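Undergrad: return atomic coordinates for the entry below.
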Amino acid sequence: MSKFAWSERAKNAEEARRAVNASPRAPELLKRFSNAIDAAYPPGFWEHYDRLKNGDARGVEMAIEFLEADPWFFRSGYIKANLARFLKHVRLSNHQVRRLEKVLLKIVDERNTQEFRNYCRLACIIATPALIEALKERLTDESLPRRLRATWMLSTIEQTRMSQKSCRLSENY
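TA: Below you'll find the model as predicted:
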């Protein structure tokens, strides 16, 4: 799957979406849009998606590749949010964790999207010293949005850790 043309396919899907928005009653444009959305995902994508959704780690590589490519087209944000949520429930290799650290830092560096909350929750599971250090470094960045996103992600990690400690303490009583 690594040779899939993510950005080109996402661009085609977005162009088709804009054409439909400009002429919503044109059946040929609706068909073009539907085909472009289908083509924006590589063959086998949905099978891997369903595997991961059901806790099957065989879907992990596809999910990470999708998050790394970060294609942007109609409803891709919802898919990214779901993948981030599903990844929290499977065992990840050290290599996969490092790849996801890069995904998380890229999102912190570049933009706040609707799926950002899910990325923060995934960061709680990843939460390696390297990730935490990289997020702390961004707290002094000149970009206010980047500082805010780093703060939100670190805060989510810290809140989760505090909550887990609290749960462990209450189990002792």
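
Undergrad: for the rest of this, base every contact and every neighbour count on C-alpha atoms.
TA: Noted.

Undergrad: measure Tyr49 to Ile64 for me?
TA: For Tyr49, the distance to Ile64 (C-alpha to C-alpha, to the nearest Å) stands at 11 Å.

Undergrad: was I right to think Ile37 contacts Ala13?
TA: Yes. With contact defined as C-alpha atoms under 8 Å, Ile37 and Ala13 form a contacting pair (5.4 Å).

Undergrad: quick one: contacts of stretch 20-40?
TA: The contact list for stretch 20-40, computed with C-alpha atoms under 8 Å, 6 or more residues apart in numbering, reads Trp6, Arg9, Ala10, Asn12, Ala13, Ala16, Arg17, Ala19, Phe74.

Undergrad: circling back to that earlier point, look at Ile37 and Ala13 and report which has more neighbours.
TA: With neighbours defined as other C-alpha atoms under 10 Å, Ile37 and Ala13 compare such that Ala13 has more, 24 against 21.

Undergrad: check the offset of whichever strand or helix holds Phe33 from the chain's centre.
TA: Applying DSSP states H and E as the criterion places Phe33 in helix 27-39. With C-alpha atoms, centre = their mean, to the nearest Å as the basis, helix 27-39 stands 24 Å off its chain's centre.

Undergrad: how many neighbours does Ala69 have?
TA: With other C-alpha under 10 Å as criterion, Ala69 counts 15.

Undergrad: chain neighbours aside, what residue packs nearest to it?
TA: Spatial nearest neighbour of Ala69, excluding adjacent residues (C-alpha to C-alpha, 6 or more residues apart in numbering): Trp6 at 6.5 Å.

Undergrad: next up, for comparison:
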Amino acid sequence: MRKLTSLLVLACLLAACSPDPDPGPPPATTPAATASSTTPSAAASNPSTDPMYLEAVEVYKAYFAEVDKAEMSGFEPESVADAIDPYLAEPLKGLVESAYQGDRELGFRPKAESGAKITSMAPNPGIAREGSITSLRVCVDASHVTMVDKASGQDVGTGRKTYNEVYFKREKAQLKAFIQDSEVVNRCPM
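TA: Predicted coordinates for the structure are as follows:
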């Protein structure tokens, strides 16, 4: 039961769902989670035209589309690891795969006809984590998505709106997201 609860919590954090219709305010962010330093791509005079930012946007959109496609199929693929490998590095890759496996194991499927949507993206100039070379701010709206248990047909969670800070690094010359800090929000702060 403990493993089941842990997987559900991790899955809901990554998929922006919540089994409680009104969980209250999001938890406070710790100082360690917000430690920052200047990134090399922050030097661009207009961060939204920085080639590394534009590359990060494409990487994030591709990763997001792969996970959304797998989730909307009712978690039919046994794994998303191969599909997300070109876009994510550890530890984020393992967390996304673990959340996917948890939802799949629990027999969840989306009730909605469309998945979560990226509502806005922006550069996050001057902010770095653990050697990242660029970062994005991303708002995602999954508030119209309800997850149901395949076996019982019961609703198990409802999507949320999230604000995410996503950090990227090069892995074998390929830009990949490797850290994502997420916060449940009522409205996108950007």
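
Undergrad: can you calculate the TM-score here?
TA: Remark: TM-score between the superposed chains equals 0.26 [TM-score structural alignment, normalised by the length of the first structure]; 67 aligned residues with a C-alpha RMSD of 3.9 Å.

Undergrad: if we can go back for a sec, do you know how far the residue nearest to Ala69 of the first structure is from Glu68 of the first structure?
TA: 10 Å.

Undergrad: more neighbours: these two, which one.
TA: More neighbours surround Trp6 than the other of Trp6 of the first structure and Glu68, with 20 against 16 (other C-alpha under 10 Å).

Undergrad: that one against Glu65, yeah?
TA: No. The criterion here is C-alpha under 8 Å, and Trp6 of the first structure misses it with Glu65 at 9.7 Å.

Undergrad: so which residues of the second structure form helices?
TA: Counting by DSSP state H, the second structure has helices at residues 2-15, 51-72, 81-84, 92-106.

Undergrad: right, and those - which one's nearest Met121 of the second structure?
TA: Closest of the helices of the second structure to Met121 of the second structure is helix 51-72, at 7.6 Å (criterion: C-alpha to C-alpha).

Undergrad: in that closest one, which residues are buried?
TA: Residues 52-53, 56-57, 59-60, 62-65, 67-72 are the ones in helix 51-72 of the second structure that count as buried (16 or more other C-alpha atoms under 10 Å).

Undergrad: now for those, which pair is the farthest apart?
TA: It's Met52 and Met72 that sit farthest apart of the buried residues of helix 51-72 of the second structure, by C-alpha to C-alpha, at 30.0 Å.

Undergrad: which strands and helices sit next to the host helix or strand of Lys106 of the first structure?
TA: In the assignment (DSSP H and E), Lys106 of the first structure maps to helix 94-110. Applying 3 or more C-alpha pairs under 8 Å, 6 or more residues apart in numbering; DSSP states H and E, we find helix 94-110 of the first structure packed against helix 60-69, helix 116-126, helix 129-137, helix 144-171.

Undergrad: winner for burial among those helices?
TA: Per residue and on average, the most neighbours among these fall to helix 116-126, with a mean of 21 (mean count of other C-alpha atoms under 10 Å).

Undergrad: between helix 94-110 and it, find me the angle.
TA: Using axes from the mean of the first three to the mean of the last three C-alpha atoms, to 10 degrees, the inter-axis angle of helix 116-126 of the first structure relative to helix 94-110 is 140 degrees.

Undergrad: returning to that earlier point: now the helix holding Lys106 of the first structure: buried residues?
TA: Val97, Arg98, Leu100, Glu101, Val103, Leu104, Leu105, Ile107, Val108, Asp109.

Undergrad: report the inter-axis angle for that helix versus helix 144-171.
TA: 130 degrees.

Undergrad: residues in contact with Phe116 of the first structure?
TA: Ala81, Ile107.

Undergrad: measure it to Gly77 of the first structure for me?
TA: Applying C-alpha to C-alpha to Phe116 of the first structure and Gly77 of the first structure gives a distance of 9 Å.

Undergrad: go on, Cys124 of the first structure?
TA: To Gly77 of the first structure, Cys124 of the first structure is 20 Å away according to C-alpha to C-alpha.

Undergrad: then Met162 of the first structure?
TA: The gap separating Met162 of the first structure from Gly77 of the first structure is 29 Å, by C-alpha to C-alpha.

Undergrad: right, and Asp155 of the second structure touches Arg109 too?
TA: No. In this structure Asp155 of the second structure lies outside contact range of Arg109 using C-alpha under 8 Å: 9.6 Å.
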